[in-house]
Structures are given as C-alpha cells and as structure tokens.
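# Sequence and computational prediction follow.
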Amino acid sequence: MDHHKRSDREMGRIYNALVAAMQGFEPEDVPRLRAAQRAWIAFRDADCEVAKFRDRGGREELIYQAECLILRTQSRTSELNHWLQSIKR
C-alpha cells in the first residue's frame, strides 16, 4: 500500500472516531464537520495538483504531488486527533 493511501486511511479512522465522539453534541455539529472535511479534501486535492508545477511533465511531477498529499493528510489527521483528544478529556 502506498504512503498516501495509508495516511488517508488513518485520517479516515480518526475522522470516524471524532464523528462518533461528537454524538450527543449540538445536532448541527456533525454535519458541519462533514461539510468542513469535504471542503478540506477538495482543497487538499486542488492544492496538491498545483504542487506538480515544480516539475510539470518531468520525472518528479508525481513525487511532488504525492509528497504534498501525504503531508497535507498527516497534518489534517493531527488536527482531527487533537479535536478528538480534547473531547475525551
């Protein structure tokens, strides 16, 4: 399994745990989180598509994109996990 899929799977795991932990909060909180996550994924994908400009058409183009996807996803996972841990306290 490639690194991006692994980091994406981990983000999904943390996201799902956060959604479960938010049950019983305000009714609009989970839909807001879902909307924010969808918007964040769209941003990540668009941003990382741009990252390929550094070597457009070259051998490194996909490496730059993959690196961006991994780093952005790991950062978001950390943010979601921070929120999850703050709920569990």
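Yes, it's here.

# switch to C-alpha atoms for all contacts and neighbour counts from now on
Fine.

# can you pull the contacts of the residue nearest to the spatial centre of the chain?
Closest to where the C-alpha atoms of the chain average out (CA atoms, centre = their mean) is Thr73, at 3.9 Å. With contact taken as CA atoms under 8 Å, 6 or more residues apart in numbering, Thr73 is in contact with His4, Ser7, Asp8, Met11, Arg44.

# show me the biggest helix of this structure in terms of residues.
helix 61-88 (DSSP state H).

# what comes up buried for it?
By 16 or more other CA atoms under 10 Å, the buried positions in helix 61-88 come out as 61-62, 64-70, 72-74, 76-77, 80-81, 84.

# The residue nearest to the centre of the chain and Lys88, how far apart?
According to CA to CA, to the nearest Å, Thr73 and Lys88 sit 22 Å apart.

# Check Arg44 too.
Arg44 is 27 Å from Lys88, where distance means CA to CA.

# Correct me if wrong: Ala49 contacts Gln65.
Careful, residue 49 is Glu and not Ala. Yes - using CA atoms under 8 Å, Glu49 is in contact with Gln65, at 6.2 Å.

# what about Tyr15, which SS state?
helix (DSSP: H, G, I helix; E, B strand; the rest coil).

# ok, and here's another one to check against it:
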Amino acid sequence: MHARFLLALTPLLFTSLAHAAVNCDNATNQATMNQCASLQQAAADKELNTLYQQITSRLKGNPDGKKLLVGAQRSWVAFRDAECQFSASGVEGGSVYPLIYSNCVTQLTKARVETFKTYLKCQEGDLGCPVPGV
C-alpha cells in the first residue's frame, strides 16, 4: 500500500522539482518556453489579485462601487480570455499554443495591473477616479 502511495506522489514531486529548476533565461525547447510563459502569467495574475484586493479594501464603505468593480473585473477576465483564445487560434492544437496564449494573457494582465495602479494613486477629491485615496 505504501508503494502505491509513493508512486502516486512521484509525478507531483517531479513537477515541483521541474518548477524549481526551470531556467527561463536560457529556455531552448518548447516545453520549457511554455512553462516559463505559464510562470510569467501566474506572476502577473498574482500582482493583479493583490491590487484587486487593495482596491476592494478601499471600497469597503461603498458597496455599489465594489459591485461595479466586481462586474467590471468579471467582464474584463471574460474579454481577456476570449481575446487570447482568438489571438492564439492560428496555432490551436500546436505545441506553441500554450506559449502564445500565456503571453497574450500576461500582456493584457499587465495592462490591467497598470490600470489598477492608477486607481490606487487617486487623490482625495479627484472626481474622475472611482477609488478613494488614502
């Protein structure tokens, strides 16, 4: 029984080691490039989520504004995913698809990050800004 458990965990162990050992600066094969693109996408998503939480925290006294943000973010995610599916559709089914798709998601996510950073820089009294300043 212990042998089955270890065999079941083996792929997880190798996956964890592969993430730790990947050298994105010198990626020379498609699998590594795809993995690196996925890691960059995850990093951009993490930054976006951190900023999103900061904005929702500032909107805690404004439930209507928070509701609008949630709706806008859901719509933006749907747009991002649809846009990147379209953008990568020319290579759908190919080994480069994950790279093209992830790069698109990363690029659009970074643009959204910049928008959120702008929202977080709002000054008190700026009527054109939906997020209250600190």
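Cool, the structure landed. Everything quoted here is computed from the prediction, not taken from an experiment.

# what's the TM-score for these two chains?
Overlay of the two chains. TM-score (TM-score structural alignment, normalised by the length of the first structure): 0.87; 88 aligned residues with a CA RMSD of 1.6 Å.

# from the contacts of Thr73 of the first structure, which single one is nearest Asp29 of the first structure?
Closest approach between these and Asp29 of the first structure, by CA to CA: Met11, at 18.7 Å.

# Show me what that closest one aligns to in the second structure.
Under the alignment defined by TM-score structural alignment, Met11 of the first structure is paired with Leu48 of the second structure.

# Quick check: its match touching Glu114?
No - applying CA under 8 Å, one finds Leu48 of the second structure not in contact with Glu114, separated by 9.0 Å.

# which residues touch the aligned residue in the second structure for Asp55 of the first structure?
Using TM-score structural alignment, the equivalent of Asp55 of the first structure in the second structure is Val91. The contact partners of Val91 of the second structure, taken as CA under 8 Å, 6+ apart, are Tyr97.

# any idea where the helices of the second structure begin and end?
2-21, 30-58, 63-87, 97-120.

# Between helix 30-58 and the shortest one, find me the angle.
When you say that, I think you mean helix 2-21 of the second structure. Between helix 2-21 of the second structure and helix 30-58, the angle comes out at 80 degrees (axes from the mean of the first three to the mean of the last three CA atoms, to 10 degrees).

# One more: the last one?
Relative orientation of helix 97-120 of the second structure with respect to helix 30-58: 20 degrees, computed using the same axes, to 10 degrees.

# how far apart are helix 97-120 of the second structure and its match in the first structure?
Compared with the first structure after the fit, helix 97-120 of the second structure shows a mean deviation of 0.8 Å (mean CA distance after the TM-score superposition for the first structure).

# Compute the distance from the centre of that helix to the centre of its chain.
Offset of helix 97-120 of the second structure from its chain centre (CA atoms, centre = their mean, to the nearest Å): 7 Å.

# angle of that helix against helix 63-87?
150 degrees.

# nearest residue to the counterpart of Leu69 of the second structure in the first structure other than its sequence neighbours?
Taking TM-score structural alignment, Leu69 of the second structure has Leu33 as its aligned residue in the first structure. The shortest distance from Leu33 of the first structure to any non-neighbouring residue, by CA to CA, 6 or more residues apart in numbering, is to Val19 (7.9 Å).

# how close does the one you found get to Thr77 of the first structure?
Taking CA to CA, one finds Val19 of the first structure at 13 Å from Thr77 of the first structure.

# joint contacts of the two?
By CA under 8 Å, 6+ apart, no residue touches both Val19 of the first structure and Thr77.

# Can you get me a residue count around Lys60 of the second structure?
Lys60 of the second structure: 11 surrounding residues under other CA atoms under 10 Å.
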